[in-house]
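A.B. asks: With the sequence up front, the predicted model follows.
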Amino acid sequence: MIATTRWAIPALLAVSTAAFAGYDGDKKMSGGYGDKPESVVAVAMSSDAHSTLVTAVKAADLVGTLQGEGPFTVFAPTNAAFDALPDGTVDSLLEPANQEKLQGVLTYHVVAGKLKAKDVLAAIEKGDGEAMVETVAGGSLAVSLDDGKVVITDAQGGTATVTATDLRAKNGVVHVIDTVLMP
């Protein structure tokens, strides 16, 4: 859901090309080109760079949910983003006893609705440089531009940069990010 100053959905195409031009991406990711995968999960599964995310989604028992009708917007951290977490964090989150916490972290990366790059940029423009978006987990993310790149700020003040956008699925869209967001 998008709140008043949050996203004003529509002007990001002009910025999105420049903001994401540096991403050379995983060629196996088919989301933005050719056939659309069945789900946002299938987009992640088609990418070697997202195997940790896929493992986490399975451990959190969220595959069925993210294969649902949607639409969903997923900010998908890469394996490198998970590797940058403090030692032991991923292993701890993957333990069955921490499934609820893992679900909270993962659903903090999901927004109800389909927000393409142009929608994000339009919202940032309408919000005078910042847009707030509500996650499925119930938290908020601040989205802004920094040196022509879309940056997402989480509840703890951590930031992630969007490195690829608009990887399309039948039930939504995936945007690749370089940092795991924390609720």
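C.D. replies: Happy to help now that I have it.
A.B. asks: rest of the way, CA atoms for contacts and neighbours
C.D. replies: Noted.
A.B. asks: the helices in the chain, which residues?
C.D. replies: 13-20, 40-45, 51-59, 63-66, 79-83, 89-93, 99-107, 117-126 (DSSP state H).
A.B. asks: can you list those helices in a markdown table and add distance to residue 166 and mean neighbour count?
C.D. replies: Output for these, formatted as a markdown table (distance: least, CA to CA, whole Å; neighbours: other CA atoms under 10 Å):
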| stretch | distance to residue 166 | mean neighbour count |
| --- | --- | --- |
| helix 13-20 | 10 | 17 |
| helix 40-45 | 11 | 24 |
| helix 51-59 | 18 | 19 |
| helix 63-66 | 17 | 15 |
| helix 79-83 | 19 | 17 |
| helix 89-93 | 27 | 14 |
| helix 99-107 | 19 | 19 |
| helix 117-126 | 6 | 24 |
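A.B. asks: Okay, one more to line up with it:
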Amino acid sequence: MKTPIALVLLAIVAALGLADDKKTDDKTIAEVAMGSKDFSTLIDAVKAAELTDAFKGDGPITVFAPTNAAFEKLGKDKLAELHANKKKLAEVLLSHVVKGKVTAEDVKKLKGKDLDTMGSKFAVRTNADAITVGGANVTKTDIVCKNGIIHVIDGVLIPDELK
């Protein structure tokens, strides 16, 4: 179980560096992660799930990284409930990670099908201008790091069995 947790941490922490458009392909997801304040709630969740020690995965992985605003949509009660159950929180975090490099074009090809994450499956909807995964809009795509890809989303992916 350590490998998936390592992948999750890399994926989750990766989201931190997404606010600027600096070159990222020469950095790991973890290195990219340290540059943004827009993902502090995600980092807090990683810490609460005790995934911090898993910071050393090589990937490749793809992360669908929710912003602080995405977590705010859950509401304080739901967020507190997740933080109170580390196993459930880890499962939710794993639901944002896909093994391998999955580009936006790869996701678009899944239109009408499910995206298989490390925690669940989520329906993919696309049109010419947008990609939606599990009801969350992908707001920024294809942030390429040397050990994976990051896509920013505006919602938190929670498997049906954990709702």
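C.D. replies: That came through, no problem. Note that the structure is predicted; figures quoted are calculated from it, not measured.
A.B. asks: TM-score for the pair, please.
C.D. replies: Once superposed, the chains reach a TM-score of 0.77 (TM-score structural alignment, normalised by the length of the second structure), with 142 aligned residues with a CA RMSD of 2.0 Å.
A.B. asks: Is it possible to get CSV of the helices of the first structure that adds distance to residue 73 of the first structure?
C.D. replies: Shown next, in CSV, are the helices of the first structure (distance: least, CA to CA, whole Å):
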stretch, distance to residue 73 of the first structure
helix 13-20, 16
helix 40-45, 8
helix 51-59, 15
helix 63-66, 10
helix 79-83, 18
helix 89-93, 22
helix 99-107, 11
helix 117-126, 10
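A.B. asks: Residue 27 of the first structure is nearest to which of those?
C.D. replies: helix 40-45 (11.8 Å; CA to CA).
A.B. asks: Give me the distance from the closest one to the chain's centre.
C.D. replies: 12 Å (CA atoms, centre = their mean, to the nearest Å).
A.B. asks: what sits up against that helix?
C.D. replies: Here helix 40-45 of the first structure makes contact (CA atoms under 8 Å, 6 or more residues apart in numbering) with 29-31, 37, 50-51, 53-54, 63, 66-67, 72, 74, 76, 167-174.
A.B. asks: For the longest helix anywhere in the second structure, which residues meet the burial criterion?
C.D. replies: The helix that spans the most residues within the second structure, counting by DSSP H, is helix 2-14. Across helix 2-14 of the second structure, burial judged by 16 or more other CA atoms under 10 Å covers 4, 5, 6, 7, 8, 9, 10, 11, 12, 13, 14.
A.B. asks: That one - contacts with which helices or strands?
C.D. replies: helix 29-33, helix 40-48, strand 61-66, helix 86-94, strand 97-99 (3 or more CA pairs under 8 Å, 6 or more residues apart in numbering; DSSP states H and E).
A.B. asks: Any chance of TSV for those, columns distance to residue 154 of the second structure?
C.D. replies: Converted to TSV, those look like this (distance: least, CA to CA, whole Å):
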stretch	distance to residue 154 of the second structure
helix 29-33	17
helix 40-48	12
strand 61-66	6
helix 86-94	15
strand 97-99	15
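A.B. asks: Assess the claim that residue 5 of the second structure and residue 49 are in contact.
C.D. replies: No - with contact defined as CA atoms under 8 Å, residue 5 of the second structure does not reach residue 49; the gap is 9.6 Å.
A.B. asks: Which neighbours do those two have in common?
C.D. replies: With CA under 8 Å, 6+ apart, residue 5 of the second structure and residue 49 have common neighbours residue 90.
A.B. asks: what does the strand ranked longest in the first structure rub up against?
C.D. replies: Determined from DSSP state E, the single longest strand within the first structure is strand 159-169. Contact with strand 159-169 of the first structure is made by 16, 19-20, 22-23, 25, 29-33, 36-40, 42-43, 116-117, 149-153, 173-181, as judged by CA under 8 Å, 6+ apart.
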